[in-house]
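**Student:** below is the sequence, then the predicted model.
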Amino acid sequence: MSGVVDLAAVKAAGEAKVKAEQARAEAARQGGGGAVPPSSLVIDVDEAGFERDVLQRSAEVPVVIDFWAEWCEPCKQLSPLLERLTQEYGGRFVLAKIDVDANQMLMQQFGVQGIPAVFAVVAGQALPLFQGAAPEAQIRATLDQLIQVAEERFGLTGVAVDAEGAEGAGAEADAAPAAVPVGPYDALLEAAVQALDAGDFGGAVQAYKNVLSDDPGNTEAKLGLAQAELLARVQDMDPAKVRQDAAENQSDVRAQIAAADLELVGGHVEDAFGRLVDTVRRTAGEDRDAARVRLLELFEVVGPDDPRVTAARSALARVLF
């Protein structure tokens, strides 16, 4: 999704988790403030406010985007359902409504081919959810999965909602997130994120490896290491030459791998996965294994719960077996 998913989004998981933890800790120090009124959970968004209302907010809470238009009859069925579910989920996500007639550029950036179309943005990363007026049970299942991924991968647990009255005050107290305890590897993980921000990819790689040497199953460190290694590989690439080499040398596995790395960093996730699946299909022996291993590494960068990873895994299985 050119223009939405970019280089910064590749490392967004670690950054978003740190920012979310800092925001929760700050709210706890200030007495648990930061609750929002229910009316703020559903917002109208235009191109001018997209960065503030969607991209920046997605570092705190998943943002579900409803692309709609006044003339769209299925939209008139889906939009009220999404608004009702947004209130029912009580701050686990917010709903951004985008009128495609008034915001053609956003429609093009997300690659929307028809409406209604529903996407999510989590920590700056755009994810397609579904298109059309889907059944409520399917929508609920999709939202549940989105919330789970946002919490497990990005540490986003939603926002506290300020309900009216004494009963609402009690519910707010129950929903307010507690202060986040400091884990044994938080300092190293924070150092790795700072190294990524500074462009010190080698330092970030080492910091993540230091965590994994003591805790091999640390999910955040594994994700961060995959991202840092990818950024380190592409930082000195000449994009034009990489693309030319890949186009002119279809049988050169190294050229195809380099092009796939560049595509992923540029946000062209499906293109990167498709290129490597095709390379696995066309090769054998060590070349096939090199393409397969790199594809698995890129799966780690994007995350196992991403639907594009699921689709690419199935495609890989078909060419292997």
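**Tutor:** Received, thanks. Residues are numbered from 1 along each chain as shown.
**Student:** alpha carbons only for contacts and neighbour counts from here, please
**Tutor:** Noted.
**Student:** would you map the helices across the stretch 151-300 of the chain?
**Tutor:** Remark: helices of the stretch 151-300 of the chain, listed N- to C-terminal, are 165-175, 186-197, 201-214, 219-234, 239-248, 253-265, 269-282, 285-302; assignment by DSSP state H, counting those that start in this stretch.
**Student:** contact partners of the second one?
**Tutor:** The list of residues contacting helix 186-197 from outside it, by CA atoms under 8 Å, 6 or more residues apart in numbering, reads 11, 14-15, 18, 201, 203-205, 207-208, 210-211, 221, 228.
**Student:** centre-most residue in the chain?
**Tutor:** residue 125 (3.5 Å; CA atoms, centre = their mean).
**Student:** let me know which of the helices of the stretch 151-300 of the chain is the nearest to residue 148.
**Tutor:** Each of the helices of the stretch 151-300 of the chain was scored for nearness to residue 148 using CA to CA, and the closest is helix 219-234 (14.6 Å).
**Student:** check which helices and strands the closest one sits against.
**Tutor:** The elements that helix 219-234 packs onto, with contact taken as 3 or more CA pairs under 8 Å, 6 or more residues apart in numbering; DSSP states H and E, are helix 12-29, helix 201-214, helix 253-265, helix 285-302.
**Student:** same thing but at 10 Å, please
**Tutor:** Using 3 or more CA pairs under 10 Å, 6 or more residues apart in numbering; DSSP states H and E as the contact criterion, the neighbours of helix 219-234 among helices and strands are helix 7-10, helix 12-29, helix 136-154, helix 186-197, helix 201-214, helix 253-265, helix 285-302.
**Student:** let's bring in a second model and compare:
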Amino acid sequence: MTQQPFMGRGAIDLSALKRPAPQQAPGAPSAEGGGGMAGAAGSSYAVAVDDQNFQSVLQASTTAPVVLVFHSPSQAPDSSQMAEDVADLVGQYDGRFLAGLIDVDASPQIAQVIAQASQMPQLPVPLLMVFLDGRPAIQPIPGLVSREELSTLFNQLGQQLTAQGITGRHQPLAGGPAEDDADEEPGPDPRYAPAEDALAAGDIDLAVGEFQKLVDANPADAEAAAGLAMAKILQRTQGVDLNQARAAAAAAPDDVDAQIMVADLDLLGGHVEDAFARLVELVRRTSDKDRDRAREHLVSLFAAVGNEDPRVLKGRQALASALF
């Protein structure tokens, strides 16, 4: 059984927080202007979070990922700019993400609940967390993150969502610019629908074929290329036992097939740098056709992760060093 790239520790206990008003549906704006889900920072996919609407924001992660940004104008003024960057960037993904902006000065109780659930003595600020199905989807990211790094993160998460068949999207929130002209409201790109539907149905072979059509039609389509690369990894690793694969690779360190299989499983499990390092070392040890296979496969993993990812840039440098 393959590992999944999204991993969480468990649902967050919200019992210490206020419940939203019973008549207020998730996503509906509050009549009093607070506790609702109106767009924040000029984005249709961002919301200012407080004690009253936190539960409904977290509940929205059952549809698609929710990105929480904890910031503090008093403790870390630059963190508020990071929150604004996240709000702006998620708007470019047509509902794949919802940003929840939490001012810990105004809502310290939320920070306490998250710190306790994450087993942290104190919540660092700023802090970025991604939730899916009410659970942390990736390890929390503390400290300031540049706009460029945030963009890379969202691109990578978007690729993983596509590869895993997670196709849900948030609806634009009240008060955001998408409501100014409903006719121009962005929606899911229909080109990817057949491949995403195939992944959601567990038909990996069909998904590979659909992504291949997109790449053949437009080789410059980076999202389609990444989707194809990830779908092929899923195809190769179907039904593979991770422990057995690791044992086989350890017993035959120069067996290209065995090393490639573990690298694929590592990448799916979120151990991207380990996957790259394994194949870089394989390139370093092998020669001729074996070396070419290891190199070509590593390049395909670069495509799956995304060429703008800092880990890919480091991986390319390591590959160049191993080759020359």
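**Tutor:** Sure thing, it's come through. All values reported here derive from a predicted model rather than from experimental measurement.
**Student:** now what about the TM-score between them?
**Tutor:** For these two chains in superposition, a TM-score of 0.61 is obtained (TM-score structural alignment, normalised by the length of the first structure); 266 aligned residues with a CA RMSD of 4.8 Å.
**Student:** among the contacts of helix 186-197 of the first structure, which one sits closest to residue 5 of the first structure?
**Tutor:** Each of the contacts of helix 186-197 of the first structure was checked against residue 5 of the first structure using CA to CA; the closest is residue 11, at 11.0 Å.
**Student:** now check the second structure for the residue matching that closest one.
**Tutor:** Under the alignment (TM-score structural alignment), residue 11 of the first structure pairs with nothing in the second structure.
**Student:** now the helices and strands packed on helix 219-234 of the first structure as a markdown table including distance to residue 173 of the first structure?
**Tutor:** Formatted as a markdown table, the entries for these read as follows, by distance: least, CA to CA, whole Å:
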| stretch | distance to residue 173 of the first structure |
| --- | --- |
| helix 7-10 | 33 |
| helix 12-29 | 11 |
| helix 136-154 | 20 |
| helix 186-197 | 27 |
| helix 201-214 | 35 |
| helix 253-265 | 41 |
| helix 285-302 | 35 |
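**Student:** so which of the ones you listed is the most packed in?
**Tutor:** helix 253-265 (a mean of 22; mean count of other CA atoms under 10 Å).
**Student:** ok, residue 180 of the second structure - how many residues close by?
**Tutor:** A count of nearby residues for residue 180 of the second structure, using other CA atoms under 10 Å, gives 10.
**Student:** so how far is residue 309 of the second structure from it?
**Tutor:** Distance, residue 180 of the second structure to residue 309 of the second structure, using CA to CA, to the nearest Å: 34 Å.
**Student:** same question for residue 319 of the second structure.
**Tutor:** To residue 309 of the second structure, residue 319 of the second structure is 15 Å away according to CA to CA.
**Student:** now residue 116 of the second structure
**Tutor:** As judged by CA to CA, residue 116 of the second structure and residue 309 of the second structure stand 31 Å apart.
**Student:** neighbour count: those two, which is higher?
**Tutor:** Higher neighbour count among residue 116 of the second structure and residue 309: residue 309, with 19 against 15, using other CA under 10 Å.
**Student:** what lines up with the more buried one in the first structure?
**Tutor:** Alignment note (TM-score structural alignment): residue 309 of the second structure maps to residue 306 of the first structure.
**Student:** and its match, how far from residue 312 of the first structure?
**Tutor:** 10 Å.
**Student:** residues that sit against both of those two, list them.
**Tutor:** Both residue 306 of the first structure and residue 312 are contacted by residue 299, under the criterion CA atoms under 10 Å, 6 or more residues apart in numbering.
**Student:** for the residue nearest to residue 46 of the second structure when sequence neighbours are not counted, give me its contacts.
**Tutor:** Taking CA to CA, 6 or more residues apart in numbering, and ignoring the residues beside it in sequence, residue 46 of the second structure has residue 99 as its nearest neighbour in space, at 4.4 Å. Contacts here follow CA under 10 Å, 6+ apart; on that basis residue 99 of the second structure touches 39-40, 43-49, 57, 65-69, 83-84, 86-91, 129-130.
**Student:** mind doing that once more with 8 Å?
**Tutor:** For residue 99 of the second structure, the contacting residues are 45, 46, 47, 66, 67, 68, 69, 86, 87, 90, taking CA under 8 Å, 6+ apart as the criterion.
**Student:** just residue 226 of the second structure next, same as before
**Tutor:** Applying CA under 8 Å, 6+ apart to residue 226 of the second structure gives the contacts 159, 303, 304, 305, 306.
**Student:** from the residues you listed, which two are the most distant?
**Tutor:** Pairwise distances among those were taken by CA to CA; the largest, 10.3 Å, belongs to 159 and 303.
**Student:** returning to that earlier point: could you find the closest non-adjacent residue to the match of residue 309 of the second structure?
**Tutor:** Here the nearest residue to residue 306 of the first structure in space, its sequence neighbours aside, is residue 127; by CA to CA, 6+ apart that works out to 7.9 Å.
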